[in-house]
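Colleague: Pasting the sequence and the predicted model now:
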Amino acid sequence: MHDGHDMLVSMSGISKSYGGVHAVRDVDFTVRAGEVHALLGENGAGKSTLMKVLSGEVRDYRGEIRISGQPVRLDSPADAHRHGVAMIHQELDLVPALSIAENIWLGREPRTRVRSLDRRRMLRDTRVLLDRTGAQLDPRRPVEQLRTGEQQLVTIAKALSLDAQVLIMDEPTSALPSHEVDQLFTVITQLRRAGTGIVYISHRMDEIGRIADRASVLRNGVIVARFDARRLTATQASEAMVGRPVHQLFRTGPAATDGERAELLTVRELSVRQRRPRVGRREPDGVSLRVRAGEIVGLAGLLGSGRTELLETLYGVGAPGRWQGQVLLRGDPVRPRSPRHALRLGIAFVPEDRRIAGLALEQSVLANTVLSVLGRIARLGVVPHGTEQRTARDMVRRLDVKLGSLRDPVGSLSGGNQQKVVLGRNLLTGPSLLLLDEPTRGVDIGAKAEIYRLLGEVARRGVGVLLASSEPAELVGVCDRVVVLHDGRTVRELDASQVTEAELLAASMAASPEGEPLVGER
């Protein structure tokens, strides 16, 4: 095995700002040959920006980068490739309709002496690369026929074809089942032995202990802690990422006792099997939870845990699939067949990506606000202008949406005000159950506080809320209880008033008990 002491990458004083906001500030980061260096941090901590600098995707940065001791300037991914650095993104950049070989050599196809495509050599070289990853695959096979784990190995083979000395892996196991994770780790171990340096970005602490040598923690664009990954505990890492244990942050008011609230939603061992499984999705596979009227229940879990898929299932989004288990609404069995059906049942849904799934950006604030209740306020198929204006104006005032006019395109509003419009439109339907997926993603702290206040008001009126979030502070501060999902199933339920952010983060990572190392012998 490589001794791991040769410095492949040295980043010194790296800084990058967007509009005056520091994404990373004066960061020092190194990668040695034959080691796995884990990069940890919450969403927005600066991990992606730092690695985009190293991979050449961000060019206007300050600081110095040395590759194998030589100062370099990386102004494009092609520059990074020439210096032996390749990044494997979480969203795999493969062309589904092309074969494995065509994907690996896309834009760099081997040619014969007469400049025609040398297909024989391309297939031969692809087999060599696939052998290095342990993938038993036919190079002629279309990528769209591969499982997610197999596609991951193809991206590694593509990186190896660039003679990469440094591999950056961004959440490589987020959509992989456990057996494919094991195969990936076998490949990583082989790469380490060959002297490849690997930057490993992950939220899964059990993986960090298994595979990494060192770990660095980014918070607010600054490296705040460095650890020996082999001795790192989940609690140490979580508290470094969060900054401090915060109790009752954003608490919206005293919760009613269980005896005062009727059970609204009951989910028992829900599993969904799709006829055509969708790549990268984690359908419910043994989810059990309950939401009482007037209660805010959080959904925690890592990327790929199945939070979004559960909410979409409850709202009737996508193919219906084959259900096992039971969903009860006010004690009656239900199975939403479509969003329209879910709304009739009293279920409303605020999706994660408001700009794609939540808003018609070119339409006015007025049109977006009343869209969900046009049928209710129309008379003989015609919507009275005064009623439409009054309905939208009342909701905009209630949510304190900042705008010039109801006629303004909703796309002209800030992210926080756009999110309030989506939320208001759903509240106009008069739901008894409100489903929220990352309701404060991409909004400023002021808008967050207003949304939290509104959710407290909604809950006090007796609406049940099921809220999925990747922010531990949000779940701890806003929710009464938090249900933790992992691989599509319920693994824990926590009292939000009795848990810290760090403890919740550790639970989401399926981490070891406090104080115990995350891994034993290698």
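Modeller: Perfect, thanks for sending it. Just so it is clear, the structure is predicted and the values come from calculations on it, not from any experiment.
Colleague: going forward, measure contacts and count neighbours with C-alpha atoms only.
Modeller: Fine.
Colleague: name the element residue 186 belongs to?
Modeller: helix 178-193 (DSSP states H and E).
Colleague: Any chance you could list what contacts the following helix or strand past that helix?
Modeller: Following helix 178-193 in sequence order, the next helix or strand is strand 197-201 (DSSP H and E). Defining contact as CA atoms under 8 Å, 6 or more residues apart in numbering, one finds that strand 197-201 is touched by 8, 31-40, 47, 165-172, 191-192, 212.
Colleague: Could you do stretch 116-125 as well?
Modeller: By CA under 8 Å, 6+ apart, the list of residues contacting stretch 116-125 reads 101, 105, 109-112, 139-140.
Colleague: How far does that stretch sit from its chain's centre?
Modeller: 38 Å (CA atoms, centre = their mean, to the nearest Å).
Colleague: Show me which positions of it end up buried.
Modeller: Across stretch 116-125, burial judged by 16 or more other CA atoms under 10 Å covers 122-123, 125.
Colleague: ok, second structure coming up, stack it against the first:
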Amino acid sequence: MSDYILEMNGITKQFTGVKALDDVNFKVERGEIHCLIGENGAGKSTLMKVLSGVYPYGTYEGDIVFEGQIQQFNEINDSVKAGIAIIYQELALFPDLTVYENIFAGNEIRKGPFVDWNETIVQASKMLKKVKLNVDPETLVKDLGVGKQQLVEIAKTLSKNVKLLILDEPTAALNENDSENLLELLKELKAQGITCIMISHKLKEVISIADKATILRDGKTICTLDAHKGEISESVIIKNMVGREIEDIYPKRVDHKVGETVLELNDWSAYDPQLARQVVKGANIHVKQGEIIGVAGLMGSGRTELALSIFGNPQNYKLQGEMKVNGQRASFKHTSDAIKAGIAYVTEDRKGNGLFLIKDIKSNVTAAHLKGISSRGVLNLNEEVKVGASYKDSLHIKANSLEQLVGNLSGGNQQKVSLGKWLFTGPKILILDEPTRGIDVGAKFEIYTIMNELIREGLSIIMISSELNEIIGMSDRIYVMAEGAIKGELSKEETTQEAIMELATQ
């Protein structure tokens, strides 16, 4: 007989007449790692917000049964007291406080009316050992990398005697080493009796760590797969997530023609005065019309710095070397110069730097090229609507209307808006920095299809990606970077994961 620590039965949640969750059933056995997966907008985060009390009892239909008791959580503190903790992608830490202060923030150890800081440091050290984080508890959180901050967040939850730990895309912002360390930690927590629910778009992670995986689609429970019965595989997950089989996640190109060289860098270097070091060292690359050029490398290898140095140098690096655009020497003093020359850059941080989350779709799409909807310095709002509608249709942006706030869209649809924003500038060279980070497999397929359409129309794409399969599956040629330098160039025929990693670790 199964020992369920959690049962969510018949959960239905509506927003202004739209069913975000429709009779969802979700069961988690004690001591397992259970992955919750589905496309963006499938209802995963909504379900977890119901569970954690963000959406309080009475705002949804159905029952939450935790440790055999029906629960009525009216706020997050109610679920925390019951032993449920959730860690979101955006970590809830105080950067200017120490590690030990963060671990016990809101849960202070007291001696009479005062906080016992000595005991706090002792207990924080114990929590850090549990998560295998070897740092001084008096370190400021802002001085830690993202991977270590993630572990501090987990230590914080463990200090509250958590029984069920929920992680929402925990590895989205981590490099491969930090991701592997985190997954190993989850296995150790499982051995200590802590049950985990993990939301993830990374299918390899799901396959490697999940005991079970429940798939949601369009707010409904599709199925629960059991790893111990051999039911969890990439093809089965994809089929159930998107409702169809995607034989090849990287769509084939039709009538693919490569033209003349459109961008060339010769002995190109960038020095960062703030870091007091070179972030790009003597790079030599060329990009032809109709090509997708992949730029691979580990975190910190200089990939984004290379992109920014091309795109008008917004970080004010000290640049050396030669850049040619369409055979002519080019020197950009500002990003606007790069845009005029036909270069666009879709940032890896769409929420922080790429989009105005509190503005609607049409405002975001036209934001980088207001002259395109202006006459004598006055915005033509009718033209703004036409442009927004055009990109909403052509990029298949799923939204109720053009007036929908971008912050309320799924990750995949936000990425399409970001892409539309830069396509409206009329680029010839499009730099995509981590174009599918944090989006599901169905949205990835759509982004890849759009990329193929763009190069068929004559655009050139420089794609930076940490996903080796993506780099290999989409690129015509690949440059591999390490420590700011181009370590090698690989043709499609000679590219393997091993070949990339060998160059990336030189």
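Modeller: Yes, it's here. Computed from a predicted structure; not experimentally measured.
Colleague: coming back round to it: what about the contacts of strand 197-201 of the first structure, which are in helices?
Modeller: 47, 191-192 (DSSP state H).
Colleague: okay but residue 487 of the second structure is in contact with residue 504, surely?
Modeller: Yes - between residue 487 of the second structure and residue 504 there is a contact at 7.2 Å, judged by CA atoms under 8 Å.
Colleague: between the two, what contacts are shared?
Modeller: Residues touching both residue 487 of the second structure and residue 504 (CA under 8 Å, 6+ apart) are 480-481.
Colleague: sorry, back to before: of the contacts of strand 197-201 of the first structure, which belong to strands?
Modeller: 8, 31-32, 36-40, 166-170 (DSSP state E).
Colleague: most neighbours, which of those residues?
Modeller: residue 166 (32 neighbours; other CA atoms under 10 Å).
Colleague: Tell me which residue of the second structure lines up with that one.
Modeller: Counting by TM-score structural alignment, residue 166 of the first structure lines up with residue 164 in the second structure.
Colleague: circling back to that earlier point, for the contacts of stretch 116-125 of the first structure, which one is nearest residue 196 of the first structure?
Modeller: residue 105 (20.9 Å; CA to CA).
Colleague: Helices of the stretch 351-500 of the first structure, start to end?
Modeller: Under the criterion DSSP state H, counting those that start in this stretch, the stretch 351-500 of the first structure contains helices at 365-370, 374-377, 385-399, 415-427, 445-460, 472-478.
Colleague: what do you get for the stretch 201-350 of the second structure?
Modeller: Here the stretch 201-350 of the second structure has its helices, by DSSP H, counting those that start in this stretch, at 203-209, 234-242, 303-310, 335-340.
Colleague: and residue 487 and residue 504 of the second structure? which has more neighbours close in?
Modeller: Using other CA under 10 Å, the more surrounded residue of residue 487 of the second structure and residue 504 is residue 504, with 21 against 18.
Colleague: was I right about the more buried one contacting residue 479?
Modeller: No - at 9.8 Å, residue 504 of the second structure does not count as touching residue 479 under the criterion of CA under 8 Å.
Colleague: Tell me where the stretch 51-200 of the second structure has helices.
Modeller: Shown for the stretch 51-200 of the second structure, the helices assigned by DSSP H, counting those that start in this stretch span residues 76-82, 99-103, 117-130, 146-158, 176-191.
Colleague: highest average neighbour count across those helices?
Modeller: helix 99-103 (a mean of 27; mean count of other CA atoms under 10 Å).
Colleague: mean per-residue distance, the helix holding residue 186 of the first structure to the second structure?
Modeller: Taken against the second structure, helix 178-193 of the first structure registers an average deviation of 2.1 Å after superposition, with mean CA distance after the TM-score superposition for the first structure.
Colleague: which one of the buried residues of stretch 116-125 of the first structure is nearest residue 334 of the first structure?
Modeller: Of those, the one sitting nearest to residue 334 of the first structure (CA to CA) turns out to be residue 123, at 52.3 Å.
Colleague: Show me what the closest one lines up with in the second structure.
Modeller: Match for residue 123 of the first structure (TM-score structural alignment): residue 121.
Colleague: out of the helices of the stretch 351-500 of the first structure, nearest to residue 315 of the first structure?
Modeller: Nearest to residue 315 of the first structure, of all the helices of the stretch 351-500 of the first structure, is helix 415-427, at 12.5 Å by CA to CA.
Colleague: just how off-centre is the closest one within its chain?
Modeller: 21 Å.
Colleague: Can you tell me which helices and strands it packs against?
Modeller: strand 347-350, helix 365-370, helix 385-399, helix 445-460 (3 or more CA pairs under 8 Å, 6 or more residues apart in numbering; DSSP states H and E).
Colleague: same thing but at 7 Å, please
Modeller: Secondary structure elements in contact with helix 415-427 of the first structure, counted by 3 or more CA pairs under 7 Å, 6 or more residues apart in numbering; DSSP states H and E, are strand 347-350, helix 365-370.
Colleague: now what about the first one, what contacts it?
Modeller: Contacts with strand 347-350 of the first structure, where a contact means CA atoms under 7 Å, 6 or more residues apart in numbering, come from 315, 422-423, 426, 431-437.
Colleague: With neighbour count and distance to residue 398 of the first structure as new columns, can the residues you listed be given to me in CSV?
Modeller: Below are the contacts of strand 347-350 of the first structure laid out as CSV (neighbours: other CA atoms under 10 Å; distance: CA to CA, whole Å):
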residue, neighbour count, distance to residue 398 of the first structure
315, 24, 25
422, 22, 13
423, 26, 11
426, 23, 13
431, 22, 17
432, 24, 19
433, 27, 20
434, 25, 17
435, 23, 20
436, 22, 19
437, 22, 21
